[in-house]
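[1] A structural model of the following input is requested.
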Amino acid sequence: MMINRFTLLAATAMALLPATTIAQAKELVLYCTVGEEWCRAQSEAFTRDTGINVLMTRKSSGETYAQIKAEEGQPRGDVWWGGTGDPHLQAAQEGLTEEYRSPLLAELQPWAVSQAETSGYRTVGIYAGALGFGYNSTMVTENAPACWKDLLDARYKDDIQVANPNSSGTSYTMLATLVQLMGEDEAFAYLKELHANINQYTKSGSAPIRAAATGESAIGIVFMHDAVTQTVEGAPIVTVAPCEGTGYEVGSMSLIKGGPNPEEAKIWYDWALSAKAQEVGATAKSFQVPSNMKAATPPQAPKLSEIKLIDYDFAKYGSSEVRNALLARWDAEIGALPK
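    Reported below is the predicted structural model:
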């Protein structure tokens, strides 16, 4: 019988623990910031492979960063898994997460390793996905939007949803993308004009495309793989990569500094970087591009090579100074606007 690599890694790590530790500490507190279904599937797969029980909480990226910041010095979580890389980088800069160099780094895509290097190995890339939007083809039947500028069309008044960038990593990626595409002042001018067409700023980054799938809105601004998920599930959603270019996320993973179960956290970290663990996402209808080069990329995943991607500056837009300043300006100039 063959033993796969991540099971061997987990078994080796557990064998190095004192017997009393193994008997007393076989749980992991996971802060998960991908979709609920994927969070559950990943947690269950880890428990099957290692015997370690997972206590999982699912929140958006911004909410999870805020929770970890609030718990600084008395952390309750062990691992922050998933979500856009910018808040992970901010947490790393602020010393909220631990340095760790997994033996599986050599198996990862260059963009995943770059994320680790940028953070001083306090976070690492686990998947990638491009930003875009999706529209309901039963509601938008002609002159379909193909570019960011098209979303300003008056016919979409109160018919677009996007998340609040304070709670949503998806929406912060949009904010940082527009700033890099247009310049900061021009980006905020665009967002003010777009505001007339927004019917709701949601808490979750994927909620806007679910609203478009049900006909609550015509358009949802999201990561493209989230739009693809709705199409796969039978909704009349068409996925768009904006013609001007777009940003992308490096979904990340971090060990929370001083977490209650540090050894179990490292076992999760190594396991989650393995090819087999990264293939769990597709079974939960999550179609990101995995970071392990040996992992199969779901055929439904948007092909990054075919999308006009900007040279997204993760170090700059994941820094505390820049991220906090952009969010404060969004609150003052966009979030404060009447609806």
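[2] From here on, just use CA atoms for contacts and neighbour counts.
    Fine.
[3] Now do the contacts for the residue positioned nearest the centre of the chain.
    Centrality entry for the chain: nearest residue to the mean C-alpha point is G83, 2.5 Å, by CA atoms, centre = their mean. Contacts were defined as CA atoms under 8 Å, 6 or more residues apart in numbering; by that measure G83 touches 32-34, 60-61, 169, 251-252.
[4] In a helix, it, correct?
    No - when classified by DSSP: H, G, I helix; E, B strand; the rest coil, G83 is found to be coil rather than part of a helix.
[5] Could you tell me how far it is located from A218?
    Plainly put, G83 is 25 Å away from A218 if you go by CA to CA, to the nearest Å.
[6] element containing the closest residue to L105 other than its chain neighbours?
    Nearest residue to L105, sequence neighbours excluded (CA to CA, 6 or more residues apart in numbering): V113, at 6.7 Å. V113 is part of helix 110-118 when elements are defined by DSSP states H and E.
[7] about what we covered before: wait, the residue nearest to L105 touches G125, no?
    Yes - counting by CA atoms under 8 Å, V113 touches G125, with 6.8 Å between them.
[8] Just the residues contacting the helix holding V113, thanks.
    Outside of helix 110-118, the residues within contact range by CA under 8 Å, 6+ apart are 85, 89, 105, 121-127, 250, 291, 314-315.
[9] next one: stretch 244-254
    With CA under 8 Å, 6+ apart as the test, stretch 244-254 has contacts from 79-85, 88, 97-98, 111-112, 115, 122-132, 147-148, 173-174, 177, 181, 223, 269, 307-312.
[10] Comparing V113 and G125, which shows the higher neighbour count?
    When neighbours are counted by other CA atoms under 10 Å, V113 and G125 differ, and G125 comes out ahead with 31 against 19.
[11] ok but that one is inside a strand, no?
    Yes - the assignment for G125, made by three-state DSSP, places it in a strand.
[12] Next, the structure of the following sequence, for comparison with the previous one:
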Amino acid sequence: MAVMRWWLFGLVLIAGCSPDGAQSVTVYCSHDRSHSEKILDQFEQETGIRVDAVYDTEATKTVGLAQRIRSERKRPRCDVHWSNEPLRAVLLAQEGLYRSLPSSAGVGIGARWRDPQNLWCGFAARARAVAIFPPSATRVDAPDSVHQLADPGLLGKVVIADPRFGTTGSHLAILRARLGPDRFRRLLQSWKTNQIQVASSNSASRDRVISGEAWIGLTDTDDIEVVRRRGVEIDEGFLAGDGVILLPNVIALVKGSPHPEEAEQLASWLLRSEVEEWLAASPSRQIALSHDAVVPEGGLGIAQLDPIEIDWVEAASQLRDAVFEAERILLNP
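    Reported below is the predicted structural model:
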């Protein structure tokens, strides 16, 4: 009988309906669950549409769910993809796994943050930043460039997250696109020579800075802000010499998904300026991209950061090689 129940449940999922007949939508989300779950709960309350959310693990940020969408190409289970960075979304769009968003979705978000064919749209960004151990400020100047992470005065005292996952890989891909392959590999080798540490994630990098194991940690603004609001003493700096990099969250619709109408409703709802304002005011201190979103007191705004323009397609084309070279140079003994 148990086998029969599971068989019937599978038929219901294939048919695109929830078991109880109620409206539902499935979202694959790599944004931190502690922040995104509250947003999705609010959507449920406002619309009555149940959200079935699948979250990435901290150790495989972004990569795990992107691979899952690929593996389900012939029978998609995901309706809405909420990625915490844009480059892997660009690749999924190029592979034909997304369909167009509604034309009205994210109307206040500029062209620099969205796909020209409207296959994905960025929102609620975070900036790449350095976490700084306060006592270290008397020993070294805070770096304003990735090249300064190889300063001999920081020997063994800089940490980055595993480049194979999450926003660190995206950051390296953007650097490779800007520097070119040769200069990029020389940068990685200089980090290796300076005994740069590699932690499992951005939050783990930040934690090594908090403990004093490292003085400087390459991470994201949200990872720094969330512990500051708990009363942890940690400083923040931006690599202004390179140009500040903003990495938006991304919303996309999976082609051939089971609940297309509910998916469009959720995507449009998430791309409202109100959602960006909620995330900007939350402990993650996201950076609103909509021109009509209000920056909360103590928040970060685009005008304040003056981020560099990024060719997302070019950066995405560098992702595989950037990650491979970082793994070869930084992770191999």
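[13] what lines up against P134 of structure 2 once you look at structure 1?
    Taking TM-score structural alignment as the alignment basis, one finds that P134 of structure 2 is matched in structure 1 by S137.
[14] quick one: that match and M224 of structure 1, what's the gap?
    To M224 of structure 1, S137 of structure 1 is 16 Å away according to CA to CA.
[15] neighbour count winner among these two?
    When S137 of structure 1 and M224 are compared for neighbours, M224 comes out ahead with 25 against 18, by other CA under 10 Å.
[16] Could you find the counterpart of the more buried one in structure 2?
    So M224 of structure 1 corresponds to T221, using TM-score structural alignment.
[17] got the contact list for its match?
    Under the criterion of CA under 8 Å, 6+ apart, the neighbours of T221 of structure 2 are 126-129, 236, 284-285.
[18] Tell me how far the residue nearest to L105 of structure 1 lies from E333 of structure 1.
    Distance check for V113 of structure 1 against E333 of structure 1: by CA to CA, it reads 36 Å.
[19] Kindly report the same for A13 of structure 1.
    50 Å.
[20] With I256 of structure 1 instead?
    If you measure I256 of structure 1 against E333 of structure 1 using CA to CA, the figure is 33 Å.
[21] do the same with V232 of structure 1
    Summarising the geometry, the distance separating V232 of structure 1 from E333 of structure 1, computed by CA to CA, is 37 Å.
[22] repeat for I209 of structure 1
    Applying CA to CA, one obtains 25 Å for the distance of I209 of structure 1 from E333 of structure 1.
[23] again, but for Y121 of structure 1
    In this structure, Y121 of structure 1 and E333 of structure 1 are 35 Å apart, going by CA to CA.
[24] got it, and W148 of structure 1?
    According to CA to CA, W148 of structure 1 stands 19 Å off from E333 of structure 1.
[25] and if you look at P145 of structure 1?
    Relative to E333 of structure 1, P145 of structure 1 is positioned 25 Å away (criterion: CA to CA).
[26] Might you report the residue contacts of the closest residue to K59 of structure 1 other than its chain neighbours?
    Of all residues not flanking K59 of structure 1 in the chain, T33 sits nearest, at 5.5 Å (CA to CA, 6+ apart). When contacts are counted by CA under 8 Å, 6+ apart, T33 of structure 1 is found next to 39, 58-61, 64, 80-83.
[27] mapped onto structure 2, which of these hold?
    Under the criterion both residues aligned by TM-score structural alignment, their matches' CA atoms under 8 Å, the contacts of T33 of structure 1 that remain in contact after alignment to structure 2 are 58-61, 64, 81-83.
[28] When I256 and E333 of structure 1 are compared, which one has more neighbours?
    A direct count of neighbours by other CA under 10 Å for I256 of structure 1 and E333 places I256 higher, at 29 against 14.
[29] Against G83 of structure 1, how distant is the closest residue to the match of P134 of structure 2 other than its chain neighbours?
    On the basis of CA to CA, 6+ apart, the spatially nearest residue to S137 of structure 1 that is not a chain neighbour turns out to be P236, at 5.6 Å. Using CA to CA, one gets 26 Å for the distance from P236 of structure 1 to G83 of structure 1.
[30] Helices of the stretch 151-300 of structure 2, start to end?
    166-179, 181-193, 202-211, 221-228, 260-270, 273-281 (DSSP state H, counting those that start in this stretch).
[31] closest to C17 of structure 2 out of these?
    With distances scored as CA to CA, the stretch of the helices of the stretch 151-300 of structure 2 nearest to C17 of structure 2 is helix 260-270 (11.0 Å).
[32] what does that closest one contact?
    Residues external to helix 260-270 of structure 2 that are found in contact with it (CA under 8 Å, 6+ apart): 23-26, 43, 49, 79-80, 101-102, 104-106, 251-253, 275.
[33] Make a PyMOL selection of the buried ones in these.
    Here is the PyMOL command that picks out the buried ones among these, judged by 16 or more other CA atoms under 10 Å:
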select buried, resi 23+24+25+26+43+49+79+80+101+105+106+251+252+253+275
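[34] Now intersect the contacts of helix 260-270 of structure 2 with the strands, please.
    Secondary-structure check on those using DSSP state E: residues within strands are 24-26, 80, 251-253.
[35] hang on, A154 of structure 1 packs against N197?
    Yes - the pair A154 of structure 1 and N197 qualifies as a contact (CA under 8 Å) at a distance of 7.2 Å.
[36] residue contacts, the aligned residue in structure 2 for A163 of structure 1?
    In structure 2, the residue paired with A163 of structure 1 according to TM-score structural alignment is A161. Applying CA under 8 Å, 6+ apart, we find A161 of structure 2 in contact with 168, 198-202, 204-205, 218-219.
[37] where exactly do the strands run in the stretch 1-150 of structure 1?
    27-32, 53-58, 79-81, 97-98, 124-136 (DSSP state E, counting those that start in this stretch).
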